[in-house]
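>>> Test case, fold it:
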Amino acid sequence: MRGLPLFASALPLAGIATAYPRVDGPGAAGVQFSSRAAGKTVIPKDSFGAFDTHWSHNYPWGTDHNGGARMNPSKVSTSNNILTLTASPASGEPPPPTAGSTGGGYDLEADFKAPVAKGTWPAFWLTAVKGWPPEIDVAEWKGTGKISFNTFNTSSQVAAHDVTYPSPENWHTIRAQIRTASATDVWVKFFMDGGEITTQYGKNYVNSAFYLIIDLQMEGSSGSPGPSAGTTFQIRNVQVTDYNP
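Below you'll find the model as predicted:
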């Protein structure tokens, strides 16, 4: 059994309200997970203090995704190791361009202040470098006052778990443990503020490389219309820990 490669090589891109890590190589391969203390930090908690060292602007594929947002570096700011993404209404934009047993794995963790109003769609998620799925939504907010934890096996085979997102004006810590469950599959355990929320399973995820994305989209799956004023999504203490030997 091989471990779970998380990141593919990242190409330098320009532009954002989204980010993914610059990590050289396809990630380590391995099997046994021994203890949390044995992990190797892939992205440190202070990564926003040196944003361009650890993160890139735009999506890996360009400036647009399937919601109403166009990534722009002027909408990204960092201060005191807090990342703030701002979405502002715009008009006259051009159309988008066409285009479980325990094994090796990763922990992903971060603190969030996420908007939950109708038409706001912030997310912290993993998507496959080649093809789709797999996808893991470590945390997703779709304008309902709830937070979603999702794992995609196909477009129709989706494990989705929604819970109320308390006090969105306060910081909340979200963590996902991803571990190999077999030679091909993984399990994903989700936590919020230290409490375990749910466990989901991903088929054929092992040996897939992923992009890690932080974005603030508008409308789309979060409803319409979006807010009439600027909206912010704040993130701090992002940390990715590698448990592949």
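>>> alpha carbons only for contacts and neighbour counts from here, please
Will do.
>>> what about residue 89, distance to residue 219?
From residue 89 across to residue 219, the span is 11 Å (C-alpha to C-alpha, to the nearest Å).
>>> Please say which of the two ends up with more neighbours.
residue 219 (20 against 13; other C-alpha atoms under 10 Å).
>>> Now for the more buried one: which residues touch it?
Listed by C-alpha atoms under 8 Å, 6 or more residues apart in numbering, the contact set of residue 219 reads 67-68, 118-121, 225-226.
>>> burial of the nearest residue to it once chain neighbours are set aside, as a residue count?
Once flanking residues are discounted, residue 219 sits nearest to residue 119: 4.1 Å by C-alpha to C-alpha, 6 or more residues apart in numbering. Residue 119 has 25 neighbours, counted by other C-alpha under 10 Å.
>>> one more, for comparison:
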Amino acid sequence: MLGAGLLAAAGLPATRAAAATPASTSVLISGSLASYSTFESKWNYLYPWGDSHNGSALMVASSSNHNHVSLSGGVLTLTSTPYVGDGFNYHSGTVYAKQQVLVDSSWPSWEVSGDFQAPSAKGTWPAFWLTGVNSWPPESDILEFKGSATNWSNTYKNTSGAWSNTLTPISDPGAWHTYRAVLKKSGSSNVQIQYFIDGVLKGTHTGAGFVGQPMWLIIDYQMEGSSGSPGPTTTTYFRARNLYLARSSS
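Predicted structure coming up:
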């Protein structure tokens, strides 16, 4: 055991040889909707893989075209408009975070949240979700409305190799509601995911093999597909504010 003099020489408190390492929290996305320049420093337009995914909407937004991804007063608006051509029925907007979510030993805890006004009419398919960078699965859907006023919190895959789904009826999805997920490392390979809506825990799932798998965070306004068809014949909107992403070392 080191004496007080040796402890001092080593730069350690005289009362103990080593101090516990405090938990570190890093806020990765906050205030990103203040301006287009701030937004574009944290988010990319379209999907990580291109301009379409499963539904009937083609994503057309860019840094020079804000007709379908726009900012105003700290609110992000994704706009879908009817369109017929090239096999698509709509033009719409989707964005994804430049920061990937990676649950591992260095950062075993993550929090993802945002306030959303979500459309829920037949044919509208808004989502706030995580999906694998290098492979699929993993997937975690924090917000997903599929043509009705029921939010789907989904995880694929669970320890049985299947989907876990928590279905929550939402009174007036078009009003502001807060959707949040807390991801925590559970053992060597699994991740526990808690889904909250307006501060109330709605479901706890296990993501099997999620540890060490980087994931994209996507805000997606797709159309038809799993939400049914035909979809709306007029312009519709999916809005977000107070977007938040943070990770912790404990």
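>>> Let me know the TM-score between chain one and chain two.
TM-score of the superposed chains, computed with TM-score structural alignment, normalised by the length of the first structure, equals 0.79; 204 aligned residues with a C-alpha RMSD of 2.1 Å.
>>> re the thing from before, residues contacting the residue mapped onto the residue nearest to residue 219 of the first structure from the second structure?
Superposed on the second structure with TM-score structural alignment, residue 119 of the first structure falls opposite residue 123. Contacts for residue 123 of the second structure (C-alpha under 8 Å, 6+ apart) come out as 146-147, 223-225, 227-232.
>>> what does residue 191 of the first structure give?
Residue 191 of the first structure neighbours (C-alpha under 8 Å, 6+ apart): 174-176, 197-198.
>>> can you list the residues that contact the top strand by length along the first structure?
Counting by DSSP state E, the longest strand found in the first structure is strand 231-242. Applying C-alpha under 8 Å, 6+ apart, the external contacts of strand 231-242 of the first structure come out as 39-48, 81-88, 105-115, 122, 216.
>>> which among these end up buried?
Among these, those classed as buried by 16 or more other C-alpha atoms under 10 Å are 39, 42-43, 45-48, 81-87, 105-115, 122, 216.
>>> I'd like to know how many residues surround the counterpart of residue 151 of the second structure in the first structure.
When the first structure is aligned by TM-score structural alignment, the residue opposite residue 151 of the second structure is residue 147. Around residue 147 of the first structure there are 23 other residues, counting by other C-alpha under 10 Å.
>>> For residue 147 of the first structure, which non-adjacent residue is spatially closest?
Spatial nearest neighbour of residue 147 of the first structure, excluding adjacent residues (C-alpha to C-alpha, 6+ apart): residue 141 at 4.9 Å.
>>> List the contacts of that neighbour.
By C-alpha under 8 Å, 6+ apart, the contact list for residue 141 of the first structure reads 114-116, 120-123, 147-148, 222.
>>> Just name the closest of those residues to residue 202 of the first structure, please.
Nearest to residue 202 of the first structure among the contacts of residue 141 of the first structure, counting by C-alpha to C-alpha, is residue 148 at 16.2 Å.
>>> Chain neighbours aside, what residue packs nearest to the closest one?
Excluding the flanking residues, the one nearest residue 148 of the first structure by C-alpha to C-alpha, 6+ apart is residue 162, at 4.4 Å.
>>> so who does that neighbour touch?
When contacts are counted by C-alpha under 8 Å, 6+ apart, residue 162 of the first structure touches 146-149.
>>> go with 10 Å
139-141, 144-150, 197-198 (C-alpha atoms under 10 Å, 6 or more residues apart in numbering).
>>> if I look at the residue lying farthest from the centre of the first structure, how far off is residue 149 of the first structure?
Ranked by distance from the centre of the first structure (C-alpha atoms, centre = their mean), the top residue is residue 92, with 29.1 Å. Separation of residue 92 of the first structure from residue 149 of the first structure (C-alpha to C-alpha): 34 Å.
>>> next one: residue 120 of the first structure
Per C-alpha to C-alpha, residue 120 of the first structure is found 16 Å from residue 149 of the first structure.
>>> These two: which is more packed in?
Higher neighbour count among residue 120 of the first structure and residue 149: residue 120, with 31 against 25, using other C-alpha under 10 Å.
>>> That one: what's it in contact with?
For residue 120 of the first structure, the contact set (C-alpha under 10 Å, 6+ apart) comprises 67-68, 87, 114, 141-144, 216-227, 231-233.
>>> Got a quick PyMOL command for the buried subset of the residues you listed?
This is the PyMOL syntax for the buried subset of the contacts of residue 120 of the first structure, where burial follows 16+ other C-alpha under 10 Å:
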select buried, resi 67+68+87+114+141+142+143+144+216+217+218+219+220+221+222+223+226+227+231+232+233
